[in-house]
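Q: please find the sequence and the predicted model below.
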Amino acid sequence: MKMANHRNLAIAILALAAVSAIVLRQLEDKTETVQHPNATHPAEQAILPANGQTPPFESGAKAGLLAPSFTIQGENGVSYSVGGARDKAVLLNFWASWCDPCQAEAPELNQIAEKYKDTLDIYGINVTSYDYKANAERFVKKHKLVFPVMFDLKGEVYAKYNGSVFPTNVLIDRRGVISEIILGGLTAEQLDGKLEKLMQQKRL
């Protein structure tokens, strides 16, 4: 009788030890997988403005919405894309060679491209469906544009942004959100002031 009791006690102790080992292992696994909410890798960090707002989910041609995404090939054969977060803010410049304000702002855009080369990408998009490609190519050579130029042959990208005026400049922050859509030409000072505000962001 005593031997049976001892055997039962030994079995109970072994069972308890096994359960304890399983519970301890589960706790260790949880400890290994839980990270501090802010302990993300640099590539996964959200790009937020100074006020800490998160990006919207809706896209559209309107300030405060995610910029409509697209990929288009530049005259240099390189493909350029817009859509989602990126390392630099973007200025989309929709233009036509016959547009007087476009001709006036071309030298200013060259200066801006140089000034903000570390924080801003300028994409010069010729809306070729409203232009002639040969004239657009002469425009690029004449003004010696230093930023990437691409030809929107069917006006598809322009349509995504509800284009109706030349020039149209779209300012997109590093989250991929449209900051402002500027219809028509601006002075160099006015555009520079808007870009200064666009640059006032930080990576959190």
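A: Arrived safely. Numbering: from 1, shown residues only.

Q: use CA for all of it now, contacts and neighbours both
A: OK.

Q: now the residue nearest to the spatial centre of the chain. Nearest residue, chain neighbours left out?
A: With distances taken as Cα atoms, centre = their mean, residue 85 lies nearest the centre of the chain, 2.7 Å away. Leaving aside its sequence neighbours, residue 85 sits nearest to residue 175 (Cα to Cα, 6 or more residues apart in numbering; 4.2 Å).

Q: next up, a structure to set beside the first:
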Amino acid sequence: MRLLPARLLVLTLALGAVVALFGAARSAKEARDKPEALYEALRLIRPEKPLTAKAFTLPAPGGGTVRLADFQGQVIFLNFWATWCPPCKEEMPAMERLYRKLKAKGFVVLAVSIDTDGEAAVVAFLREHGLTYPVALDPTMEVARLYTVRALPSTYLIDRKGRIAAMALGAREWDGPEAVALMEALLAQPS
């Protein structure tokens, strides 16, 4: 008779696990179907009307150039930052994890440094922090002004059609569940 309570406990735990898994799957689907809640959860600013991301070309560390057009058809996480900015340093490891998780799906982080201390300082920072996503150099802040950057870090989420979907002022937990779900919702949209 003592086995009955043990079996009942096991059955109850198993049923609870099934309900929890179903609920998590349902929540993820709802997030993809209704990303508005994700924009709110991440405190993102949405444009009132669709805005096309402004084209630019900037030098890349180590030579060459980076053009926004190089990433056409991808979801672009355009981040303005500097090596001396504490909130920038805080969010960059999460940006790297997000980039590694989603880059195979057509997602790119493009980090635009506004540092004026020279390319060597930026390269040393990238190496020290193990950052592998594309970086561009904007020491004159020409592109930062083009995007009306007023604070660091500033991030623009650009959809596959080249439109600004949202903007963030300040650091975020970019590899958290809401951010990942939002990026996946943007990736699911047609280009």
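A: Ah, there it is. In this text the structure is predicted, and so the values were computed from the model without any measurement.

Q: tell me how they score on TM after superposing.
A: With the length set by TM-score structural alignment, normalised by the length of structure 2, the two chains reach a TM-score of 0.66; 142 aligned residues with a Cα RMSD of 2.3 Å.

Q: distance of the residue nearest to the centre of structure 1 relative to residue 157 of structure 1?
A: Applying Cα to Cα, to the nearest Å, one obtains 19 Å for the distance of residue 85 of structure 1 from residue 157 of structure 1.

Q: picking up where we left off before, show me what the residue nearest to residue 85 of structure 1 aligns to in structure 2.
A: With TM-score structural alignment as the criterion, residue 175 of structure 1 lines up with residue 161 in structure 2.

Q: wait, that match touches residue 71, no?
A: No. Contact between residue 161 of structure 2 and residue 71 fails when scored by Cα atoms under 8 Å: they sit 10.7 Å apart.

Q: ok, residue 193 of structure 1 - contacts?
A: Contact partners of residue 193 of structure 1, counting by Cα atoms under 8 Å, 6 or more residues apart in numbering, are absent.

Q: what range in structure 2 matches stretch 68-81 of structure 1?
A: With TM-score structural alignment as the criterion, stretch 68-81 of structure 1 aligns to 54-67.

Q: and if you look at stretch 147-154 of structure 1?
A: The aligned range for stretch 147-154 of structure 1 in structure 2 is 133-140, by TM-score structural alignment.

Q: do the same with stretch 4-23 of structure 1
A: On the basis of TM-score structural alignment, stretch 4-23 of structure 1 is assigned to no residues in structure 2.

Q: in that stretch, which residues are buried?
A: If you call a residue buried by 16 or more other Cα atoms under 10 Å, then stretch 4-23 of structure 1 has no buried ones at all.

Q: tell me the secondary structure for the spatially closest residue to residue 148 of structure 1 that is not a sequence neighbour?
A: Taking Cα to Cα, 6+ apart, and ignoring the residues beside it in sequence, residue 148 of structure 1 has residue 123 as its nearest neighbour in space, at 5.4 Å. State at residue 123 of structure 1, reduced to three classes by DSSP: H, G, I helix; E, B strand; the rest coil: strand.

Q: relative to residue 37 of structure 2, how far out is the aligned partner of residue 123 of structure 1 in structure 2?
A: Superposed on structure 2 with TM-score structural alignment, residue 123 of structure 1 falls opposite residue 110. Applying Cα to Cα, one obtains 25 Å for the distance of residue 110 of structure 2 from residue 37 of structure 2.

Q: residue 135 of structure 2 too?
A: In this structure, residue 135 of structure 2 and residue 37 of structure 2 are separated by 30 Å, where distance is defined by Cα to Cα.

Q: of the two, who's got more company?
A: Taking residue 135 of structure 2 and residue 37 together and counting by other Cα atoms under 10 Å, residue 135 has the greater number of neighbours (24 against 14).

Q: all good on my end, thank you.
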